[in-house]
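S.K.: just a sequence and a predicted model for now, questions to come.
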Amino acid sequence: MAKKDYEMLAAEIIELVGGRENINSVIHCVTRLRFYLKDHSRADTGKIKELDGVMGAVEASGQYQVVVGPAVDDIYKELTAQLPSTDDTDQKEEAEFISSDSRTIYGSVKNNFNKFIGLITASVMPVINILAAAGIIKGLLSVFTSFELITETGNAYLIINAMTDAVFYFLPVLVGFNAAKKLNGNPLLTAVIGGVIIHPSILEAAEAEANIFSLATFEFPFVTYTYSIFPMILAAWMIKKLEDWLKTWVSSYIQSIFIPIVVIGVVSSITIILTGPVLVGLSSGLANSLETMLNVNAPLFGAIINGFYQILVVFGLHWGIIPVYVNDFATLGYSYLSAMVSMTIVGQGGAALAVAVKSKKKNIKEIGYAGAFSAFCGITEPAIYGINLRFRRPFICASIASAAGGFLAGLFGINMWSIIGSIIGLPSFIDPQNGITANFWYAVFVTFFTLFSAFILTYIWGYNDKMTMDKKREKPKNPAKAD
């Protein structure tokens, strides 16, 4: 699509989700526009799905999600350019927005949970691709050093290593900045708090296992915050609340100086002394619990999670799991779960590739090859929505092959050191410390086993040209809302 086509598509999407007045806010992930709407019933899902450039639409996690594929960033920019700029009133309205079902206890819990997941998604999502790229570079750097193309004492290693470590080292700053934007808070002030907790002197004290102070038998230790995400999300929330409260009574003449002093002092202290150590401890507990669960029966766990994972993708719920991967990388430096899920991506790509190879229809071939290529680059939605779901059987074949791949990943204990999966992410299976090991070759074997299994199942049973692609249907009109 050309830029003018994105502009037109954005305008059509805005109209079909209920117009500008129905949109509280909108964010995006790798392939989806994620709307927070005042009234979901005003969105015409049938017509949205029929738009050229839209692959699907679904409601999940309190969001109305429109799947547009890899062009999401360009479409998002055009879309936000057409929406009215938010002033302080609009920001307050969005920050305090509560869905209509929150009048009940269940509705309130559901609403707050959806808002929490939305906050995590908005905080982590913008840095996912950067984390993935850095991880791949780190894997390649390990290969270069293994083959002595680069020495660890040379300047080339120093510079490239800085490229790979920067995003992980400054992750609290980036996550805090994104969280503050989502909360309509102060991104720069939040980023400063992130800088405080990763200051070299704090890190040195943490590495020396020093305590901030002791209270009776309780010790309050310094903690390493690089790679962490949850402490900064909570810090962003505290900054938002504290700054808003201070503005209600501090004279406007001294706000610009007084408020930053108080916020930096209070939030930094609370984060370093209390919430940071607690959340880092809980994060480590979550990662270790997952690792323990995998150790109980990793093959079975891998088969189950992989067999159903892409169903979560269909409903947009997989973004609730991705922070678990990031937490693994932050606390452990690796993730067995991410390694398993990587196989589901090539499974969907293998199924779409089989349809493209077997079909004699030009349009099916084009969609199938495009979907397969996208999946092999780590994005499954074009394969899922363009081919696999619309013929149904290819999706089933891909899920079966993915379950087998998850079983083998668990059986071999395959590990991963970066969040990017699929074929493009194979360098993520290279151990940064030990270079190419058996883990990498196991990953290569299971990746292509999953791909070929999905391909063969789909080619033999999952598709033929006599099958009819599922037609998109318009949402039935509600007579009560007729014009």
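M.R.: Great, that's in hand.

S.K.: please count neighbours and contacts with C-alpha atoms only from this point.
M.R.: OK.

S.K.: what packs against the host helix or strand of Val444?
M.R.: In the assignment (DSSP states H and E), Val444 maps to helix 438-457. Under the contact criterion of 3 or more CA pairs under 8 Å, 6 or more residues apart in numbering; DSSP states H and E, helix 438-457 touches helix 336-358, helix 393-412.

S.K.: buried sites along the shortest one?
M.R.: What it means is helix 393-412. Within helix 393-412, the residues that count as buried by 16 or more other CA atoms under 10 Å are 393-410, 412.

S.K.: residue nearest the centroid of the protein?
M.R.: Met125 (4.3 Å; CA atoms, centre = their mean).

S.K.: out of everything not next to it in sequence, what's closest to that residue?
M.R.: Closest residue to Met125 in three dimensions, ignoring its sequence neighbours and counting by CA to CA, 6 or more residues apart in numbering: Cys29, at 5.9 Å.

S.K.: OK, contacts around the one you found?
M.R.: Cys29 makes contacts with Val72, Met125, Pro126, as judged by CA atoms under 8 Å, 6 or more residues apart in numbering.

S.K.: what packs against the helix or strand hosting the residue nearest to the centre of the chain?
M.R.: Per DSSP H and E: Met125 is located in helix 105-146. Here helix 105-146 touches helix 155-169, helix 171-182, helix 322-331, going by 3+ CA pairs under 8 Å, 6+ apart.

S.K.: off-centre distance for that helix?
M.R.: 4 Å (CA atoms, centre = their mean, to the nearest Å).

S.K.: okay, the helices and strands packed on helix 438-457 in TSV with distance to Ala443 next?
M.R.: Supplementary listing: those in TSV, determined by distance: least, CA to CA, whole Å:
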stretch	distance to Ala443
helix 336-358	8
helix 393-412	7
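
S.K.: quick check: buried residues in the host helix or strand of Ala375?
M.R.: Taking DSSP H and E as the criterion, the element that holds Ala375 is helix 362-376. Across helix 362-376, burial judged by 16+ other CA under 10 Å covers Ile364, Lys365, Ile367, Gly368, Tyr369, Ala370, Gly371, Ala372, Phe373, Ser374, Ala375, Phe376.

S.K.: ditto for stretch 422-432
M.R.: Neighbour-count burial for stretch 422-432 flags Ser422, Ile423, Gly425, Leu426, Pro427, Ser428, Phe429, Ile430, Asp431, Pro432 (criterion: 16+ other CA under 10 Å).

S.K.: okay, pairing it with this:
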Amino acid sequence: MNDKELALKIIELTGSKENISSVRHCATRLRLVVKNKDKINVKAIESLNKVKGSFFNSGQYQIILGTGLVNRVYDEVIKVTGEEGNNNDEKIVYGNKFQRAIRTFSDVFVPIIPVLVATGLFMGLRGLLTQEAILHLFGLTTKSVPTNLLTFTQVLTDTAFAFLPALVCWSTFKNFGGSSVIGIVLGLMLVSPSLPSAYDVGSGAAKPLMFFNFLKVSGYQGSVLPAFVTGILGANMEKWLRKRIPDALDLILTPFLTLLIGMTVALFAIGPVLHTVETGVLFVVEKLLQLPLGLGGLLYGSFGQLLGIFGIHHILNFLEISMLANDGWNYLNPIGTCGNIAQAGAVLAIAIKVHDQKMKQVAYPSALSAALGITEPAVFGVNLRLVKPFIAAMIGGGVGGFLASIFHLKATGMGITGIPGTLLYLNEQLPFYILVNLVAFAVAFSITWLFCVPKEEKEEVVEPKEEKEVSSESLFAIASGVRLK
């Protein structure tokens, strides 16, 4: 079954395109908001080849496909449903206010994460190539590295975070129905070269501008919350203006008023307040992670995986992005990675020890996936279903997180964990990163092996049913709700 056929089959089993209100995706999951949950044939969807599982969370039906595949299937799905799904004016609301807020937060930050992942990798590689020990292998020193080459690497490592508010504002405008180009410009205004840089003001190299003899204003380099709220305000203001300004004046007045009012409110009201809030949140989180005796790492390493189950893990994106933009380090990544690797250890123990072939077929690839940083197949397909292996993974993650805190590990980027995550530690931390993850894996594996494998596996994993050959044209007709003659 190719990508198009898989997408059409998913649409058909979800109740046809008329039942799909909106379509989104993250790094591994296709996220559908549907009008009627009862029309979804969950078992049939989970039995499809390449589908690793599915679940409802935060008002969305989420189908686990894995990296790469999810992007291709999403592209095929929206060819049938339209980019935003059907009946966009009809609001389908699931979940409480907190769940909807988290979903909105996720929709804004997920599109910019790939850029930040790439930036983190650039930082790691730059750190590796400028280490004395590495340069010494080629008979060089740090003074031997050409200045122009260092400048080139700085362009790669600094650009995304220097203009982070523009990325956040663009994505917020897009998700709230505003014009993306206005969002980009409004975000760029927050870091305009005409304003004293937040970094320079923080270091004392520059002074903020003074308005009204009491209001200090500077750029918002590295800030996330001011750009996010400014984007929400600006997008809604633009939509409000377009409904009231005559068509003949819309092209001139709507962008003018949106940028003028948006920037004024952002600089003099939203920015100062939310930047203070953001700084306070980061301070609290970092202090928690730095609790004595590795207690912070123990707590986050143990319970971090629960955030994904409850659908609120995307709130961590804001914290990680802010940490990186603030001082160039991500303190959450090494501890969270231990939790992911522990899930791999637990599910591998299940794969080796159980006799049920169906379970083995799910558990082995899930272990590899978790080791590469994608834990959904392991968590939702095996560990959480059996409960005890998930608890064993929490213990393993806690032990690894404890050690990560003791060693003061910190990543150069975000978005990748496990084996690929080594690219974020290409410095003197690398041996410790490998050590803490091996410990997390070993603890989770050992506990699961000794105490958590059921004597007789009673859970059933649905095997893919043999399907008749159906043409792509037929699948398209079925998914679209069209009857073939």
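M.R.: Right, received. Where do you want to start? Just so you know, these numbers come straight off a predicted model, no measurement behind them.

S.K.: map the residue nearest to the centre of the first structure onto the second structure.
M.R.: Using TM-score structural alignment, the partner of Met125 of the first structure in the second structure is Val110.

S.K.: which non-adjacent residue is nearest Lys43 of the second structure?
M.R.: Closest to Lys43 of the second structure by CA to CA, 6+ apart is Val462, at 7.2 Å.

S.K.: list the contacts for the one you found?
M.R.: Contacts of Val462 of the second structure by CA under 8 Å, 6+ apart are Lys43, Glu46, Ser47.

S.K.: hang on, the earlier thing: redo the buried residues of stretch 422-432 of the first structure as JSON lines? Include secondary structure.
M.R.: Putting these into JSON lines (DSSP: H, G, I helix; E, B strand; the rest coil) gives the following:
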{"residue": "Ser422", "secondary structure": "coil"}
{"residue": "Ile423", "secondary structure": "coil"}
{"residue": "Gly425", "secondary structure": "coil"}
{"residue": "Leu426", "secondary structure": "helix"}
{"residue": "Pro427", "secondary structure": "helix"}
{"residue": "Ser428", "secondary structure": "helix"}
{"residue": "Phe429", "secondary structure": "helix"}
{"residue": "Ile430", "secondary structure": "coil"}
{"residue": "Asp431", "secondary structure": "strand"}
{"residue": "Pro432", "secondary structure": "coil"}
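
S.K.: with distance to Gln91 of the first structure as extra columns, can I get those residues in JSON lines?
M.R.: Formatted as JSON lines, these follow (distance: CA to CA, whole Å):
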{"residue": "Ser422", "distance to Gln91 of the first structure": "39"}
{"residue": "Ile423", "distance to Gln91 of the first structure": "42"}
{"residue": "Gly425", "distance to Gln91 of the first structure": "39"}
{"residue": "Leu426", "distance to Gln91 of the first structure": "42"}
{"residue": "Pro427", "distance to Gln91 of the first structure": "42"}
{"residue": "Ser428", "distance to Gln91 of the first structure": "40"}
{"residue": "Phe429", "distance to Gln91 of the first structure": "43"}
{"residue": "Ile430", "distance to Gln91 of the first structure": "44"}
{"residue": "Asp431", "distance to Gln91 of the first structure": "45"}
{"residue": "Pro432", "distance to Gln91 of the first structure": "43"}
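
S.K.: returning to what we had before: quick check, nearest of the contacts of Cys29 of the first structure to Lys466 of the first structure?
M.R.: Val72 (33.0 Å; CA to CA).

S.K.: quick check: the gap between the counterpart of Gly19 of the first structure in the second structure and Ala370 of the second structure.
M.R.: Taking TM-score structural alignment, Gly19 of the first structure has Ser16 as its aligned residue in the second structure. Per CA to CA, to the nearest Å, Ser16 of the second structure is found 32 Å from Ala370 of the second structure.

S.K.: swap in Val201 of the second structure?
M.R.: 42 Å.

S.K.: likewise for Phe407 of the second structure?
M.R.: 23 Å.

S.K.: check Glu278 of the second structure too.
M.R.: Counting by CA to CA - Glu278 of the second structure and Ala370 of the second structure are separated by 32 Å.

S.K.: neighbours of Phe451 of the second structure, how many?
M.R.: 11 (other CA atoms under 10 Å).

S.K.: give the contact list for it.
M.R.: Counting by CA under 8 Å, 6+ apart, Phe451 of the second structure makes contact with nothing.

S.K.: what lines up with the residue nearest to Met125 of the first structure in the second structure?
M.R.: Using TM-score structural alignment, Cys29 of the first structure pairs with Cys26 in the second structure.

S.K.: before we move on, what about Pro231 of the first structure?
M.R.: That one, Pro231 of the first structure, aligns with Pro226 by TM-score structural alignment.

S.K.: ok, that match touching Leu267?
M.R.: No: the criterion here is CA atoms under 8 Å, and Pro226 of the second structure misses it with Leu267 at 9.1 Å.

S.K.: neighbour count winner among the two?
M.R.: Pro226 (26 against 21).

S.K.: and for that one, nearest residue in space, chain neighbours not counted?
M.R.: Distance criterion CA to CA, 6+ apart; nearest residue to Pro226 of the second structure, sequence neighbours excluded, is Gly271 at 5.1 Å.

S.K.: distance-wise, check the residue nearest to the centre of the first structure relative to Glu50 of the first structure.
M.R.: Counting by CA to CA - Met125 of the first structure and Glu50 of the first structure are separated by 27 Å.
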